[in-house]
Every structure is written in structure tokens, then in C-alpha cells.
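> Would you be able to build a 3D model of this:
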Amino acid sequence: MPQGDYRAAVVDGGLALSAGVTPRVGGRLTVTGLVGGDVAPAVAFDAAGLAARNAVAAIVAALDGNVGRLRRLLRMTVYVACADGFTDLSAVADGATAGLRGAAPAAGLPVRSAIGVRSLPSGAPVEVELTAAVRP
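Okay, the predicted model is just below:
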């Protein structure tokens, strides 16, 4: 569920885009803090996987629950809230990739960016945005 005044995902034509999605279960963050500070990279890896699975779920919900309409994952951006000096962003983003493999194996892997930031909404250590090609 969105944590503000926006949609979790939209579909337009042959594209579906998720909002920035954090590692939440039942609307609650599973972990908060800065990666490389108070959040270990292994914990962030798992959090990124959860956020990616949540992004897929948001897109599937926007497709009225029809996962068969999900044709191809195109692009994923993984934002990592990290402590000064933390540079292992790709290792954290690999958790998001692992989450996609589990949530939508038939949709393939997207291109990916991993971006280090100072903070994310509600203190989340990771946030994932996903773009997918969809069938009509």
C-alpha cells in the first residue's frame, strides 16, 4: 500500500511502472537505518529482495492480479541509503535481483542501476523502482 498520496503502480499501453517500493510486510518496514552503518549489507540484501518482490506485486495488482500479463521486466533502480564510505551498492542490489528471480522468473531480468543516497522514506535502507512490459 502506498505510504502517501500516490499510486503503487500504473499501467499505460504496454508499460507498467511501480512507485518507489520499500521492504514492508503488512505496511510496516522490516528494517530501518543506513547500510554500512547500523544495517549490515547481508540484511540490506534481504531487504532489497523484499522490496523488489513488493514492486512486482504492485505491478501485478495494477494488472488486476493477472501475472500472465507481465511480459518482460525492463528496468530496475535500487536506491540504497548508506553510511559515508559505503560503496558495495551492487552487492545490495543483487538482493533485489534475487527477489525478481523468485517473484517473476518468466519475465527475465531487467537492466539495473544501484544508487547510493543519504536517506529514504521512513528510514528505509533500500527502495526499488521497477518498469515492465505488459501484454494487453
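> going forward, measure contacts and count neighbours with C-alpha atoms only.
Will do.
> what's the offset of stretch 74-85 from the middle of its chain?
10 Å (CA atoms, centre = their mean, to the nearest Å).
> Just to check, Ala44 is in contact with Val35?
Yes - counting by CA atoms under 8 Å, Ala44 does reach Val35; the two are 6.5 Å apart.
> where do the contact lists of those two overlap?
Pro125 (CA atoms under 8 Å, 6 or more residues apart in numbering).
> Have a look at those two and say which one is more surrounded.
When neighbours are counted by other CA atoms under 10 Å, Ala44 and Val35 differ, and Ala44 comes out ahead with 30 against 27.
> Could I get the contacting residues of the more buried one?
The contact partners of Ala44, taken as CA under 8 Å, 6+ apart, are Val35, Val92, Gly95, Pro125, Val126.
> what about burial for the residues you listed, which qualify?
For the contacts of Ala44, a burial check counting by 16 or more other CA atoms under 10 Å picks out Val35, Val92, Gly95, Pro125, Val126.
> Second input sequence below; structure requested for side-by-side comparison:
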Amino acid sequence: MNPIEQRLADLGITLPAPAAPIAAYVPAVEANGLLHISGQLPFRADGSLITGKLGIDHDVEQGRQAAERCGVMLIAQIRAALGGDLSRVARVVKLGAFVACSPEFTDQPKVANGASELMVAAFGDIGRHARSAVGVPALPLGAPVEVDAIVAVRPA
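Purely as a prediction, here's the structure:
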């Protein structure tokens, strides 16, 4: 087991099968040493989707947990795109977090921390990244959070 998979196991995280796209796109594209991962939704360990909005149906902590679940799916997509070899990850470059929320909700960065903190816990220092966190009125399938990523990768 490589160190990243061991860290995930130590955190009690089992990577799910990567989610299939719900529209006309691919889950990941590798170009010029960068792996671009499409936005991932917060699926629970049992495969069900978390739904609702921050500031209406969920508080900040529930949103943080949803963002962490997006992060778990991001890592599952990274592993699949890299042929199962997470050791090819050279750096998590950037995360983009989208938070479905009420107009008054302003804690998007705290929600996005769920995914950000997971990347550091899983990848160590190479998991530290740039990030955006924005509020939006709605997300696909009624999800409260969606997170995408750009990851620098080593050649196969």
C-alpha cells in the first residue's frame, strides 16, 4: 500500500468507485502534466447523494462534511485517471468549491475546508493548494457542494 492509500486507511476512508458523469463530459483530462478533474458531488459512503442548501437545510459543519465527501470522490477520480497509482500525484494545485446556499450565507470558505483539509491529510504537504470557494443558487441534482480539482502529475 502506498503512503497516500495508507493515510486514507488511517483516516478510515475507503475510496468508492468513481462516479460516472451525469452529462456530456469526461471525469478527468490529463494534459501537459496536469490532471483536470471534473466537479464531484458529495456521495455518502453508502452511495447516496447529500442534497440541500447551506444556510437553509445544512449548517457549516454539515457543509464541511459534504465538501469532504466531494474530496473523497476527487481522490477516487484521480486514482482511476492515473491507473490506480496515487503515487503519481506531484501536487494538488487548485480546488474549486461551489456551495449551494441562501443569499445570506457567507461561510463558503469554511465549507470548502472539508475538501482542502482532506487533501492535506491524504497527500501531506503536496496536498496544499490554491482554492476558490463561491456561493451559487443551485448545483446539479440538488447537491449542496461541488468541488473540482487541478493536480500536477508525474509521467507514468
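> Let me see the TM-score of these two.
Put the two chains on top of each other and the TM-score (TM-score structural alignment, normalised by the length of structure 1) is 0.92; 135 aligned residues with a CA RMSD of 1.4 Å.
> quick one: what's aligned to Ala9 of structure 2 in structure 1?
Superposed on structure 1 with TM-score structural alignment, Ala9 of structure 2 falls in a gap with no aligned residue.
> Report the secondary structure element holding Ala9 of structure 2.
Under the criterion of DSSP states H and E, Ala9 of structure 2 resides in helix 3-10.
> Quick check: what element follows the longest helix seen in structure 2 along the chain?
For structure 2, the longest helix by residue count, based on DSSP state H, is helix 60-81. Going down the chain from helix 60-81 of structure 2, the next helix or strand is strand 89-100, by DSSP H and E.
> which residues sit against stretch 93-108 of structure 1?
The contact list for stretch 93-108 of structure 1, computed with CA under 8 Å, 6+ apart, reads 44-53, 56, 70-73, 78, 109, 114, 128.
> Could you look up the SS state of the residue of structure 2 most remote from its centre?
Among the residues of structure 2, the one whose C-alpha is farthest from the average of all C-alpha positions is Glu104, by CA atoms, centre = their mean at 24.3 Å. Following DSSP: H, G, I helix; E, B strand; the rest coil, we place Glu104 of structure 2 in the coil state.
> who's in contact with it?
Contact criterion CA under 8 Å, 6+ apart gives Gly55 as the residues in contact with Glu104 of structure 2.
> counterpart of it in structure 1?
Taking TM-score structural alignment, Glu104 of structure 2 has Gly85 as its aligned residue in structure 1.
> Find the residue at the geometric middle of structure 2.
So for structure 2, CA atoms, centre = their mean, it's Gly71, sitting 2.6 Å from the centre.
> any idea how far the aligned partner of Ala98 of structure 1 in structure 2 is from Arg154 of structure 2?
Correspondence of Ala98 of structure 1 to structure 2, assessed by TM-score structural alignment: Glu117. According to CA to CA, to the nearest Å, Glu117 of structure 2 and Arg154 of structure 2 sit 23 Å apart.
> try Lys53 of structure 2
As for Lys53 of structure 2, its distance to Arg154 of structure 2 is 37 Å (criterion: CA to CA).
> now do Leu95 of structure 2
Plainly put, Leu95 of structure 2 is 19 Å away from Arg154 of structure 2 if you go by CA to CA.
> ok, these two, which is more surrounded?
Neighbours were tallied for Leu95 of structure 2 and for Arg154 using other CA under 10 Å; the higher tally belongs to Leu95 (25 against 13).
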